[in-house]
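Trainee: all I have is the shape, not the residue letters:
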């Protein structure tokens, strides 16, 4: 389980008051009956850590009851998603910090829900008497603070502002105020301004300086995946300053230079396409054209190399299929699931983001578990949906740093 603590440069929580409170009380005797009836299946009610923290002493049932109340209180903070079964009690668990204070940890599904409400964290308070256990849960909102440049561009140079606001409203409009949407759009423009500045400055930095401004996480897992020899599919999107983080990040594990290949569409004019290809090649990356390249992709995977698959762009038929993305149908590439099923290559999500101090992080996550189905078509849809969910998770962690200017839901009318 993960805790949603991936706050970006545009966000702060230290001065933010709770925007919603929920309280739940349960009878300890009721929880005792549940524990007795499900003695061998407590993992259906509590996480392994919660069961371990409750111990085996006389206070065990009261401790479990307080945790049960905490889960219910958390669900009350998100009544719509709870009613739709988007989240369940098992998406929340109580963990202790080094001082013994309780905190809420959430699963990826719940983290996406929190992110779409712009909730930075849930604070929890637990107590119990001889007969009842009570939990109080507080939602702490993210405070979005756009830069001056972002506010200026939003007002005076509104490049694709309508598209950005439509996209933001699809994801956040049902959960937050319109003023928050505007602030997030302004923060996004600030990100684009920083991105342009960084791309210009990056060309003039020394190799040592380029390497120092990027921190790479998950390298051991990537090296292990390369050593397995089955090839790798890297699932990613347009997060942060991806060009800076990848070009500088590969210097942290130079042993894979020449073995990572970016999949991208050909662009016009040809000289620009050639320039970008040359820059990637100089940095130690290969480039594979997206169209008509299935044989080349499979050959690259079978050779044990990695294909970087930007997965957050609109895909029209026949390459794309309609799959849910942030609760709405979106044309999504099916080829990644097909290739993964055909080759057995692991799918490893990756994302990059800018830290408040201006440095960058490139992170490789654990491989996604393949979802199996007797129906091949359904298996493709299930895995493609899982890939979209991995993209959603990276977006809500640093929402202003995703590419909101892209028409991800092309041909889908905006929700009112």
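Mentor: That came through, no problem. Fair warning: this is a prediction, and the values are worked out from it, not measured in the lab.

Trainee: all contacts plus neighbour counts: C-alpha atoms, from now on.
Mentor: Fine.

Trainee: which helix runs longest in this protein?
Mentor: The longest helix of the chain (DSSP state H) is helix 178-202.

Trainee: pull the distance from that helix to the chain's centre.
Mentor: Centroid displacement of helix 178-202 relative to its chain, using CA atoms, centre = their mean, to the nearest Å, is 19 Å.

Trainee: by contact count, what packs against that helix?
Mentor: Under the contact definition 3 or more CA pairs under 8 Å, 6 or more residues apart in numbering; DSSP states H and E, helix 178-202 sits against strand 143-144, helix 148-156, helix 161-172, helix 242-249.

Trainee: please repeat the previous calculation with a cut-off of 10 Å.
Mentor: strand 143-144, helix 148-156, helix 161-172, helix 242-249, strand 347-354 (3 or more CA pairs under 10 Å, 6 or more residues apart in numbering; DSSP states H and E).

Trainee: any idea which of these gets closest to residue 184?
Mentor: Among the helices and strands packed on helix 178-202, strand 143-144 comes nearest to residue 184, with 6.6 Å by CA to CA.

Trainee: what is that closest one packed up against?
Mentor: Using 3+ CA pairs under 10 Å, 6+ apart: strand 143-144 touches strand 11-12, helix 178-202.

Trainee: about what we covered before: tell me which of the helices and strands packed on helix 178-202 is the most buried.
Mentor: Highest mean neighbour count among those (mean count of other CA atoms under 10 Å): strand 347-354, with a mean of 25.

Trainee: may I see the buried residues of the longest helix of the chain?
Mentor: The neighbour-count check on helix 178-202 (16 or more other CA atoms under 10 Å) flags 180-192, 194-195, 202 as buried.

Trainee: let me see the contact set for residue 156.
Mentor: Not one residue lies near residue 156 by CA atoms under 10 Å, 6 or more residues apart in numbering.

Trainee: so how far is residue 406 from residue 249?
Mentor: 25 Å (CA to CA, to the nearest Å).

Trainee: dump the helices and strands packed on helix 178-202 to JSON lines, plus distance to residue 283.
Mentor: JSON lines is the format used below for the helices and strands packed on helix 178-202 (distance: least, CA to CA, whole Å):
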{"stretch": "strand 143-144", "distance to residue 283": "35"}
{"stretch": "helix 148-156", "distance to residue 283": "31"}
{"stretch": "helix 161-172", "distance to residue 283": "32"}
{"stretch": "helix 242-249", "distance to residue 283": "6"}
{"stretch": "strand 347-354", "distance to residue 283": "17"}
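
Trainee: another one to put next to it:
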């Protein structure tokens, strides 16, 4: 029954265009702003404490963030509209030479991004701009299996496999060792067993070490990329400088820490530049290190 309900809602939403998703997504964000007072206050307090914003500025930025998040939730319905026309009319490549370098890269690729901007549209952009290469996106499976089945169908493409993060390592590693690319969102909270603890926006956070470990095992290049919204219906693709994991030095654990720190710092820079587009509703700092733990920065 739930499968049928989700399929019916998706079929209705798939007829929406970019403008309708924008207006309805922003309306959804305003609804969440009113319906989730604890998350609203959490976001405002975090912006004051971590970004140094005034309470008034933090509240305005948090409301804008909720509206962006509402759009993010609905933009999965636009994934099928990411095509060459989308690239011509709506997408701005901020650094074309970096994209050309990425497209000519023959090494395995671990692409890292965040719940920032139009993250649901980043998967089809990733698929479209890297033709001919085997690709995967690794996602966290929700508890609702019917919802998971629907989102997997909406995200999948012929050469883009959606991989559940549970037991994903063997499949991802095979893809990378065949010269493919795997993409991860690396800004979510994670369990202690999956984490390396690193500073993020001035507080210690549990950072998923899985992408770092897989990149190191495959000898991959780590490519940060982000899809930000601009204007009423445009998007900008940012490609930040890469990290070659073969050049990382130290013990095995030190290498993992350095790679994870690399992508954590890139995400932090982007969040500081565009705080209104980040997912502040998330309890990012929920998992903390054991009592008595102290942070030791890796040696450069």
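Mentor: Ah, there it is. Keep in mind it's a predicted model, so treat the numbers as computed, not measured.

Trainee: can you tell me which of the helices and strands packed on strand 143-144 of the first structure is nearest to residue 392 of the first structure?
Mentor: Among those, helix 178-202 sits nearest to residue 392 of the first structure (CA to CA), with 16.2 Å.

Trainee: quick one, that closest one and helix 148-156 angle?
Mentor: With axes from the mean of the first three to the mean of the last three CA atoms, to 10 degrees defining the directions, helix 178-202 of the first structure sits at 120 degrees from helix 148-156.

Trainee: how about a markdown table for the helices and strands packed on strand 143-144 of the first structure, with distance to residue 377 of the first structure added?
Mentor: A markdown table is the format used below for these (distance: least, CA to CA, whole Å):
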| stretch | distance to residue 377 of the first structure |
| --- | --- |
| strand 11-12 | 41 |
| helix 178-202 | 37 |
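
Trainee: which of those sits closest to residue 316 of the first structure?
Mentor: With respect to residue 316 of the first structure, and counting by CA to CA, the nearest of these is helix 178-202 at 26.3 Å.

Trainee: show me the contacts for residue 395 of the first structure.
Mentor: 112, 115-116, 237-240, 351, 353, 389, 401-403.

Trainee: whoops, I mixed them up, residue 212 of the second structure
Mentor: 110, 112, 186, 220, 222, 245, 255-263.

Trainee: how far away is it from residue 259 of the second structure?
Mentor: Taking CA to CA, one finds residue 212 of the second structure at 5 Å from residue 259 of the second structure.

Trainee: what's the answer for residue 170 of the second structure, then?
Mentor: 20 Å.

Trainee: repeat that for residue 196 of the second structure.
Mentor: 11 Å.

Trainee: tell me which of the contacts of residue 395 of the first structure is nearest to residue 291 of the first structure?
Mentor: residue 237 (18.0 Å).

Trainee: could you find the counterpart of the closest one in the second structure?
Mentor: By TM-score structural alignment, residue 237 of the first structure lines up with residue 114 in the second structure.

Trainee: report the contact partners of the closest residue to its match other than its chain neighbours.
Mentor: Among residues not flanking residue 114 of the second structure along the chain, residue 185 sits closest, at 4.7 Å (CA to CA, 6 or more residues apart in numbering). With contacts defined as CA under 10 Å, 6+ apart, residue 185 of the second structure is in contact with 111-116, 119, 137-140, 208, 211, 224, 267.

Trainee: and if we set it to 6 Å?
Mentor: Residue 185 of the second structure makes contact with 112, 113, 114, according to CA atoms under 6 Å, 6 or more residues apart in numbering.

Trainee: among the residues you listed, which recur in the first structure?
Mentor: Using both residues aligned by TM-score structural alignment, their matches' CA atoms under 6 Å, the first structure keeps these contacts from the contacts of residue 185 of the second structure: 113, 114.

Trainee: most neighbours, which of the contacts of residue 185 of the second structure?
Mentor: Among the contacts of residue 185 of the second structure, residue 114 has the most neighbours (other CA atoms under 10 Å), with 25 neighbours.

Trainee: hmm, that one is touching residue 189, no?
Mentor: No - judged on CA atoms under 6 Å, residue 114 of the second structure makes no contact with residue 189 at a distance of 11.7 Å.

Trainee: which SS state does residue 121 of the first structure fall under?
Mentor: Per DSSP: H, G, I helix; E, B strand; the rest coil, the secondary structure class of residue 121 of the first structure is strand.

Trainee: who's in contact with the closest residue to it other than its chain neighbours?
Mentor: Nearest residue to residue 121 of the first structure in three dimensions, chain neighbours excluded: residue 140, at 5.4 Å (CA to CA, 6+ apart). Counting by CA under 6 Å, 6+ apart, residue 140 of the first structure makes contact with 18, 119, 120, 121.

Trainee: give the buried residues for whichever strand or helix holds residue 140 of the first structure.
Mentor: For residue 140 of the first structure, the host element (DSSP states H and E) is strand 132-141. The neighbour-count check on strand 132-141 of the first structure (16+ other CA under 10 Å) flags 132, 133, 134, 135, 136, 137, 138, 139, 140, 141 as buried.

Trainee: which of those sits closest to residue 60 of the first structure?
Mentor: For these, with residue 60 of the first structure as the reference and CA to CA as the criterion, the closest is residue 133, at 12.1 Å.

Trainee: the closest one: what's its closest spatial neighbour, skipping adjacent residues?
Mentor: Looking at residue 133 of the first structure with CA to CA, 6+ apart, the closest residue is residue 66, at 4.9 Å.

Trainee: how about the one you found, what's its match in the second structure?
Mentor: Checking with TM-score structural alignment, residue 66 of the first structure has no match.

Trainee: wait, residue 66 of the first structure touches residue 136, no?
Mentor: No - with contact defined as CA under 6 Å, residue 66 of the first structure does not reach residue 136; the gap is 10.0 Å.

Trainee: map residue 273 of the second structure onto the first structure.
Mentor: Residue 273 of the second structure maps onto residue 397 in the first structure, by TM-score structural alignment.

Trainee: how about the contacts of residue 140 of the first structure in TSV, adding neighbour count and distance to residue 171 of the first structure?
Mentor: Formatted as TSV, the contacts of residue 140 of the first structure follow (neighbours: other CA atoms under 10 Å; distance: CA to CA, whole Å):
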residue	neighbour count	distance to residue 171 of the first structure
18	17	22
119	22	14
120	24	16
121	23	19
